[in-house]
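Q: turn this into a structure:
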Amino acid sequence: MTSVKEPEAIGKLMVSLQKWDSAHKVARRCILDNFIKSNDGKTEPELELELSQGASLFLARLTAWLRMTYPFPWTIGDGMWVKKTTGNLKMESKAAWGAPIWSVNLSLALTNNYTYSTCLDKLLKSIGILLSAASGCRYLIEFLETGGILILLEVLGLNHLKEEDKRESLKLLQIVADAGRKYKELICESYGVRSLAKFLATSSSAEAQEDMQILLGSSDHGNPKYQNQVYKGLLAVLLHATPHHPHPTTPPPTPTPHPPPRAQQRVLQTLGAMQVGSMPPWGRRAVLASMSILPALTGAVPVSSALQAALGSSSTWKRTAWSTV
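A: Got it, this is the predicted structure:
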């Protein structure tokens, strides 16, 4: 019975993959919508059954489309660059962008619909279904082998992307961090703390800030190798400085923008939880007392001054905090 069904499954898989390869953006959006609706919450065996044992091939196509689309704030159509602007589309010639002819021809060859624009949120959600599948660790490994962490971190820093897209990227980074210590270390080794701290300082979305708070907290927990780096990154958000990564090829850091009060409050909560979790019981009362700088979040007192005063208000807190930096 298995030998009879196997050719049928292979044929079904090939048809599905060819349909994806030849589809334009609208058709791919429909494919992603159907995939999300019918496969959310499924396990690895269920996904393999649904995709005719070709889930890895489908993930490879999703990742390839992600790599080709997320960095570009424009589309290509009829030999013209179409730059996305707020509220409208502005047409400009290829010469105005200074794009060589070969790059445009290569772009047209890579996409059948002559476009780089994509539904990034649905693409990331579809990838998340595969990465979060129970017993689907191999999907996570395959995604990381293609540079998945770097892609997700770069998405957070692109100004032309929507806040919803960045939240989906945060959710995927959370899936990676929840997979274990070595995956948290991969995020930190990819300059993840700097990217996360900068996004926390610039994001105006309360939901995104909450997701970021959870991600930074989980990156610290069970990650002793980079615990100090996470701690310094959180302090840098409060002190309006970019955390420095001790790597000889690291470019000069740019100043971190002034974080909104809600982001500062979340940073303080995370720092307090980190200190309370890492201290013996006799020192926790001093930590909680020293973190009473929330009046600064109303704007009455600069956060940097209030933080320094709080650090100096308890010698116990000072010894414990700065001995880890």
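
Q: for the rest of this, base every contact and every neighbour count on C-alpha atoms.
A: Will do.

Q: was I right about residue 238 contacting residue 302?
A: No. Contact criterion CA atoms under 8 Å: residue 238 and residue 302 do not qualify, at 9.8 Å.

Q: more neighbours: the two, which one.
A: The neighbour comparison of residue 238 against residue 302 (other CA atoms under 10 Å) goes to residue 238, with 24 against 15.

Q: mind checking how far that one is from residue 308?
A: Using CA to CA, to the nearest Å, we find residue 238 at a distance of 11 Å from residue 308.

Q: could you do residue 145 as well?
A: In terms of CA to CA, residue 145 sits 42 Å off from residue 308.

Q: could you do residue 141 as well?
A: As judged by CA to CA, residue 141 and residue 308 stand 43 Å apart.

Q: can you check residue 6 too?
A: Counting by CA to CA - residue 6 and residue 308 are separated by 67 Å.

Q: same check, this time on residue 319
A: Residue 319 is 14 Å from residue 308, by CA to CA.

Q: what does residue 320 give?
A: Distance, residue 320 to residue 308, by CA to CA: 15 Å.

Q: now the lengthiest helix in the chain: buried residues?
A: When the chain is parsed with DSSP state H, its longest helix is helix 2-22. For helix 2-22, burial by neighbour count (16 or more other CA atoms under 10 Å) applies to 9, 13, 16-17, 20.

Q: now do stretch 59-68
A: For stretch 59-68, a neighbour-count test (16+ other CA under 10 Å) marks 59-60, 62-63, 65-66 as buried.

Q: can you tell me which of those are in helices?
A: Residues of the buried residues of stretch 59-68 located in helices (DSSP H): 59-60, 62-63, 65-66.

Q: picking up where we left off before, okay, the buried residues of stretch 59-68 in TSV with distance to residue 266 next?
A: Compiled in TSV, these are given as follows (distance: CA to CA, whole Å):
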residue	distance to residue 266
59	34
60	36
62	34
63	32
65	34
66	31
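
Q: let's compare: structure for the following, please.
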Amino acid sequence: MLTQGDQASIGKVLSFLREWDRGDRTVRGRLLNTFLIQNTGKTFYELELEFAQVASLFLARVTTWMRLTFMFGTFLGLQLKAIGVFLSASSHDQYLVEFVEDGGVLTLLEILSHSKSKEEDKTAALCLLLTVSNAGRKYKEFICESNGVKVIAESLATSNTDDTQESARALLESLSHGNPKYQNQIYKGLITLMTCSSPKAQQLVLCTLHIVQSKMKTAHHNIVEPLLHMLRSLHLEVQDAAINLILILKPYDVRPVLLSGLVALLRPSKEEVEQHQNTEESEITQMTGSLPVFVQQAAAAKTMRLLAEGSQEVSSELLSLGVIQHLLFAVGNREHIDSQIQASLALQHFVHSYPAIEEHVQRVTGSTLFAALMYKAETLYMNMDETQAEILQTNNLLITEGFDGDQSKG
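A: This is a model prediction of the structure:
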């Protein structure tokens, strides 16, 4: 038998729901505000007590109203916040189950896809989806089954605010954990995202790929080309993230292609240089003083040095690809100081690691320049004149082993 207090609570809730059902959007907006003020941060049990054990009835109403009106933006921010109160209520997943069954996840994905949705509403929708994803594998799978990976990836690539991009990245990472059925789909989706134009999005994608790749047994061959392209980014955070990803790819089957690609970047063709000088990137060049192909050249030299320092095996593979000849070419690039510095540091490492090639390198550089290389590689460019630079860029030194033999010649 209900007590007088219970009856009063039920009457209060029924009155609240009746006002909601009969009210226009202004009334409902006011009721949502009241709900948020009184209930934000409450647990499942506190919400049930507040709503006389029928809080689900109000959640269903808010979810339905959102589904019917989100394309107009009517109080969408308030709706998302109210749903957030339910989904974040601790100790129970009843609201989460009901929200998913009522089509709430699909509506959130539609909000992300809708061209007129505000960025702050997209961010809120992503945060709610993150809550759903973090609830367990079956929820992650449901989001993925609902074309969620593509929608979330597009939000990351096309958004112009840090909050939305960060939220999309966090959600993609969450979906990649404990979700073996869709892990490969997420991985391939992230690789596709590498070609997006936003530097912030590129950095976030690379960092997320770093996490996902470390859990993969193999690396997809499609990762190599866009990853090498990232090395020409004028944004250091993007370039650093690309280098870090290349470093963890060292044990994977794409290594031979990756190393060959890096060596090739040390020697951009005249056609490539002229092409970049005559395209829209020339405006960037005027602002920064650097051609993207030269930025890429410097980054490639730095990456190879880091790879070689961490593995004798990789170092030997780079030698077999003729890296010394290409590093000497980059050292002679007087148009880009950073290329000279990074190539000099890499060259110094190889000479230190393989004393047998010292004589061959010295013959090309000359004793004075070679002494400068071994003493302080990062300032080598300051001791080089045009004639020496030209000699380095026209060298035909072929060293494919770290020792003297039939395969080493100068």
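
Q: got a TM-score for the pair?
A: Once superposed, the chains reach a TM-score of 0.69 (TM-score structural alignment, normalised by the length of structure 1), with 248 aligned residues with a CA RMSD of 3.3 Å.

Q: give me the mean deviation of the longest helix of structure 1 from structure 2.
A: Helix 2-22 of structure 1, aligned to structure 2 and superposed, deviates on average by 1.7 Å (mean CA distance after the TM-score superposition for structure 1).

Q: helices of the stretch 301-410 of structure 2, residue ranges please.
A: 312-320, 323-331, 337-353, 358-365, 367-375, 386-393 (DSSP state H, counting those that start in this stretch).

Q: so of the ones you listed, which one's packed in deepest?
A: Highest mean neighbour count of the helices of the stretch 301-410 of structure 2: helix 323-331, a mean of 27 (counted as mean count of other CA atoms under 10 Å).

Q: find me the equivalent region of the helix or strand encompassing residue 121 of structure 2 in structure 1.
A: Element membership for residue 121 of structure 2 (DSSP states H and E) is helix 119-133. Mapping helix 119-133 of structure 2 onto structure 1 (TM-score structural alignment) gives residues 163-177.

Q: mean shift between the matching stretch and structure 2?
A: Mean deviation for stretch 163-177 of structure 1: 0.6 Å (mean CA distance after the TM-score superposition for structure 1).

Q: mind listing what's buried along that stretch?
A: 163, 165-177.

Q: got the contact list for the residue positioned nearest the centre of structure 2?
A: Nearest residue to the geometric centre of structure 2 (CA atoms, centre = their mean): residue 205, 1.3 Å. By CA atoms under 8 Å, 6 or more residues apart in numbering, residue 205 of structure 2 lies in contact with 169, 190, 193-194.

Q: name the element it belongs to?
A: Applying DSSP H and E, one finds residue 205 of structure 2 within helix 199-213.

Q: any chance you could list what contacts the helix or strand just after that helix?
A: For helix 199-213 of structure 2, the following helix or strand on the C-terminal side (DSSP H and E) is helix 224-230. Here helix 224-230 of structure 2 makes contact (CA under 8 Å, 6+ apart) with 191, 194-195, 238-239, 242, 246, 254, 257-258, 261-262, 296.

Q: mind running it again at 7 Å?
A: 194-195, 239, 242, 258 (CA atoms under 7 Å, 6 or more residues apart in numbering).

Q: measure the alignment partner in structure 2 of residue 191 of structure 1 to residue 64 of structure 2 for me?
A: Residue pairing (TM-score structural alignment): residue 191 of structure 1 is matched to residue 147 of structure 2. Here residue 147 of structure 2 is placed at a distance of 21 Å from residue 64 of structure 2 (CA to CA).

Q: ok so, going back, nearest to residue 50 of structure 1, of the buried residues of stretch 59-68 of structure 1?
A: residue 59 (13.4 Å; CA to CA).

Q: that closest one -> structure 2?
A: The alignment partner of residue 59 of structure 1 in structure 2, by TM-score structural alignment, is residue 59.

Q: got the contact list for its match?
A: Here residue 59 of structure 2 is in contact with residue 83 (CA under 7 Å, 6+ apart).

Q: now do the contacts for residue 54 of structure 2.
A: residue 48.

Q: ok, and the closest non-adjacent residue to residue 29 of structure 2?
A: Excluding its sequence neighbours, the residue lying closest to residue 29 of structure 2 (CA to CA, 6 or more residues apart in numbering) is residue 75, at 6.5 Å.

Q: with residue 113 of structure 2 instead?
A: Here the residue nearest residue 113 of structure 2, using CA to CA, 6+ apart, is residue 151, at 6.4 Å.

Q: ok, the one you found - contacts?
A: Here residue 151 of structure 2 is in contact with 109, 112-113 (criterion: CA under 7 Å, 6+ apart).

Q: now neighbour count, distance to residue 180 of structure 2 and secondary structure too, for those, in JSON lines please.
A: Converted to JSON lines, the contacts of residue 151 of structure 2 look like this (neighbours: other CA atoms under 10 Å; distance: CA to CA, whole Å; DSSP: H, G, I helix; E, B strand; the rest coil):
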{"residue": "109", "neighbour count": "22", "distance to residue 180 of structure 2": "22", "secondary structure": "helix"}
{"residue": "112", "neighbour count": "24", "distance to residue 180 of structure 2": "25", "secondary structure": "helix"}
{"residue": "113", "neighbour count": "16", "distance to residue 180 of structure 2": "26", "secondary structure": "helix"}
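
Q: if I've got this straight, residue 41 of structure 2 is in a strand?
A: No. Counting by DSSP: H, G, I helix; E, B strand; the rest coil, residue 41 of structure 2 falls outside a strand, being coil.

Q: any idea how many residues pack against it?
A: 16.

Q: from residue 120 of structure 2, how far off is it?
A: Taken as CA to CA, the span from residue 41 of structure 2 to residue 120 of structure 2 is 20 Å.

Q: just residue 343 of structure 2 next, same as before
A: For residue 343 of structure 2, the distance to residue 120 of structure 2 - CA to CA - is 45 Å.

Q: same check on residue 28 of structure 2?
A: Residue 28 of structure 2 is 21 Å from residue 120 of structure 2, by CA to CA.

Q: now residue 54 of structure 2
A: For residue 54 of structure 2, the distance to residue 120 of structure 2 - CA to CA - is 30 Å.

Q: do the same with residue 349 of structure 2
A: Counting by CA to CA, the gap from residue 349 of structure 2 to residue 120 of structure 2 is 50 Å.

Q: got it, and residue 11 of structure 2?
A: If you go by CA to CA, the gap between residue 11 of structure 2 and residue 120 of structure 2 works out to 36 Å.
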